[in-house]
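Student: I'd like to go over a predicted model; first the sequence, then the structure.
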Amino acid sequence: MQFLFALRSRGVTDARVLTAMERIDRAHFVKGLFADKVYTDVPLPIASGQTISQPSVVGLMTQALDVSPRDKVLEVGTGSGYQAAILSVLARRVYTIDRFKRLVADARAIFEEEGLHNITAITGDGSFGYPEQAPFDRILVTAAAEDPPSPLLAQLRVGGIMVLPVGQSDAVQTLIRATRTETGYEYEELRQVRFVPLIEGLGD
């Protein structure tokens, strides 16, 4: 309950998002050295030089995405798999893509263990999205690009929403919500954040 109270106090107020975050235990996604900090509201290092985002940022991004039960969602940047697991509680289908094969394999194992069968985890270059399953109702990007990547915008259906951090990787980044309209895209700035950069190509 303390965990949920901390989320609420930082602006995560959507009941469905809070329920999903209560159901998905962050402890399954943090191993080793930092396991004792799993319920604190801080980002933590994971394998391949990546991080698991702090829970309040996961909650705020999920809330901004406004996922409904029939949505097909693309997540760019699987990382630990924590964000995809939360999305899987809210959406009909989640596709998550990461450039690091090891992270995808580890996340897949957790999804299997937890019975989260509506997630497909793919190793690939997420900056190009996942055209095989486009268009998507919702797209969530958990790495910062200088501008919203055009291949991802193109894979959003009309009425669809994308939430992503935008800005220089070593400076202040802004969390943006992009909504595709009949005539183009509408952008809304949400808050300042700090994410790893979105890098093209596959990792080691």
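Tutor: Everything's here; your move.
Student: Only C-alpha atoms from now on, for both contacts and neighbour counts.
Tutor: Noted.
Student: immediately after the lengthiest strand in the chain, which helix or strand?
Tutor: If you go by DSSP state E, the chain has its longest strand at strand 156-166. Counting by DSSP states H and E, the next helix or strand C-terminal to strand 156-166 is strand 173-180.
Student: Check which helices and strands the longest strand of the chain sits against.
Tutor: helix 55-65, strand 136-141, strand 173-180 (3 or more Cα pairs under 8 Å, 6 or more residues apart in numbering; DSSP states H and E).
Student: structure B:
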Amino acid sequence: MTEATDAPEDLVRAVRAAGVSDERLLQAVRATPRAAFVPPDHRAHACHDVPLPIGHGQVTTQPSLSAMMIAGLDLSGNEHVLEIGTGLGFQTALLARLAADVVTIEMWPDIAHQALCNLAGQGLRNVELRVGDGSGGVPDRAPYDAVIVSAAFPEVPAPLAGQLCSGGRLVQPIGPGGQEQVMSFLRTPTGLERSRMLTLAYFVRLRGRYGFPS
């Protein structure tokens, strides 16, 4: 059997098949070994375009779905990005390769610790990882040029909208936790406006003060 770490092109092909054509993003997928961001007992499946369990009832986001969401941010390389839900850091690593810097927040301390180790192992130094309630964002590092939310809620929490600068983009699965519409939003002078629906997908619920009760 081919080792997961020997097959980065499998994920690149899956991302292309999902409709992502941004060469910078495809190169970030190619340069980021997913096997370094999944639990050891799931590394044989790291090159498969599927979500994998990481504990606490959480799963990784399917790589092609992460790529579609990141593509919805329209990153050019100079952005200050906020990520809600670090997981084990694979999506964070992609963002770090595509933006100036990333502030990411994870509610589970043990998952956050492993993500920090994973990111350090890849030499990614432009990431600041916080542990806490992501539904309220990270206000002391705002404003952000882009925000990506890896959990579902029926609306964009007010703090996240408020921490996005004018002209910035926010991507979030909108729904109760189940079958969501993954939406891209644009921050305008009058507020947050829906830009386009990226895809339908299943996400865990966004928990916290401005999400569902923990």
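Tutor: Structure's in. What do you need? For clarity, every value in this text was computed on a predicted model and none was experimentally measured.
Student: ok so, going back, between the helices and strands packed on strand 156-166 of the first structure, which gets nearest to residue 99 of the first structure?
Tutor: Proximity to residue 99 of the first structure, assessed across these by Cα to Cα, is greatest for strand 136-141 (13.0 Å).
Student: which parts of the very next helix or strand once past that closest one are buried?
Tutor: Next along the chain after strand 136-141 of the first structure, taking DSSP H and E as the criterion, comes helix 150-154. Going by neighbour count (16 or more other Cα atoms under 10 Å), the buried part of helix 150-154 of the first structure is 152-154.
Student: thinking again about what came up before, return the most buried member of the helices and strands packed on strand 156-166 of the first structure.
Tutor: strand 136-141 (a mean of 26; mean count of other Cα atoms under 10 Å).
Student: which residues in the second structure does it match up with?
Tutor: Alignment of strand 136-141 of the first structure against the second structure: residues 144-149, by TM-score structural alignment.
Student: if we can go back for a sec, in a markdown table, list the helices and strands packed on strand 156-166 of the first structure along with distance to residue 76 of the first structure.
Tutor: Listed next are those as a markdown table, based on distance: least, Cα to Cα, whole Å:
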| stretch | distance to residue 76 of the first structure |
| --- | --- |
| helix 55-65 | 13 |
| strand 136-141 | 5 |
| strand 173-180 | 15 |
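Student: Ok, which of those comes nearest residue 125 of the first structure?
Tutor: Set against residue 125 of the first structure and scored by Cα to Cα, these come closest in strand 136-141, at 12.3 Å.
Student: Counting by contacts, list what that closest one packs against.
Tutor: Judged by 3+ Cα pairs under 8 Å, 6+ apart, strand 136-141 of the first structure is in contact with helix 55-65, strand 72-76, strand 156-166.
Student: Give me the mean deviation of it from the second structure.
Tutor: Once the two models are superposed, strand 136-141 of the first structure sits on average 0.2 Å from its counterpart in the second structure (mean Cα distance after the TM-score superposition for the first structure).
Student: Next, the contact list for the most centrally placed residue in the second structure, please.
Tutor: The centroid of the second structure falls nearest to residue 91 when counting by Cα atoms, centre = their mean (4.7 Å). Contact partners of residue 91 of the second structure, counting by Cα atoms under 8 Å, 6 or more residues apart in numbering, are 61, 63, 66.
Student: cool, now which of those survive the switch to the first structure?
Tutor: By both residues aligned by TM-score structural alignment, their matches' Cα atoms under 8 Å, these still in contact after alignment to the first structure are residue 66.
Student: Mind naming the longest helix for the first structure?
Tutor: Looking across the first structure with DSSP state H, the single longest helix is helix 101-113.
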